[in-house]
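Peer 1: dropping the sequence and predicted coords here.
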Amino acid sequence: MLNIIGTIFSGAIIGVLARFFFPGAVDMGLLATILLGIGGSVLAGWLAHRGQPGFNRAGCLASVLGAMGLILIGRLLF
């Protein structure tokens, strides 16, 4: 239970930092920000472990960069 709460909390912090450092306005709600942070962490962990399957969490800086990459991909696709 605490692992889930910790994941949500760290996802919120990482998502807010990614939105802050990304140039331009990023319009999304709290739930989308949390999911962005969690997704950025998973993406950075996956890239750091060279695409090996499994849930790998990365460091804070890599997670923020991964979340910023997800924002960029989202803007390019939509």
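Peer 2: Yep, it's here.

Peer 1: for the rest of this, base every contact and every neighbour count on C-alpha atoms.
Peer 2: Fine.

Peer 1: in which helix or strand does the residue lying closest to Ile14 once chain neighbours are set aside reside?
Peer 2: Nearest residue to Ile14, sequence neighbours excluded (C-alpha to C-alpha, 6 or more residues apart in numbering): Gly37, at 4.8 Å. If you go by DSSP states H and E, Gly37 is part of helix 30-48.

Peer 1: distance check, the residue nearest to Ile14 against Arg50.
Peer 2: Distance of Gly37 to Arg50, computed by C-alpha to C-alpha, to the nearest Å: 20 Å.

Peer 1: second structure follows, compare the two:
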Amino acid sequence: MVSARPAHRHPGPTIPAINTSGGAMIGFIVAGLVIGALARLIKPGKQNLSIIATLLLGLAGSVIGGVIANLLGTGSIFELNVLGFIVAVIAAVALIGTAEAITGSRNRRA
């Protein structure tokens, strides 16, 4: 009698899943706020940015920091490590400076 079960096949290489649970997303948002706040403290002068702009620039900085840390082989993009955190803060400072330059040039024209 022939078995109706299909032959077992090796599944091949797997791609690790990114944890998108609510806790991970909240942690990512909190990290973005912390990185954005640190960047605003490090950047001299007064910044005319809202808390939402600080959050978004901090999130962008944390993604940049995670990507660079991942490229250097120190961990995953979403993994918290020292190098990624430092690069994220530096990137957020640069992003805040860019945002100030863009909004400052708009305010001077008006």
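Peer 2: Received it, and whenever you're ready, just let me know what you need. These numbers come from a predicted model, not from an experiment.

Peer 1: wait, isn't Gly32 of structure 2 in contact with Ser62?
Peer 2: Yes. Counting by C-alpha atoms under 8 Å, Gly32 of structure 2 does reach Ser62; the two are 6.3 Å apart.

Peer 1: for structure 2, longest helix please?
Peer 2: Ranked by residue count under DSSP state H, the longest helix found in structure 2 is helix 82-109.

Peer 1: circling back: and Gly32 and Ser62 of structure 2? which has more neighbours close in?
Peer 2: Using other C-alpha atoms under 10 Å, the more surrounded residue of Gly32 of structure 2 and Ser62 is Ser62, with 32 against 25.

Peer 1: grab the nearest non-local neighbour of the equivalent of Cys60 of structure 1 over in structure 2.
Peer 2: Here Cys60 of structure 1 is matched to Phe85 in structure 2, going by TM-score structural alignment. Closest residue in space to Phe85 of structure 2, ignoring its immediate chain neighbours: Gly65 at 6.3 Å, by C-alpha to C-alpha, 6+ apart.
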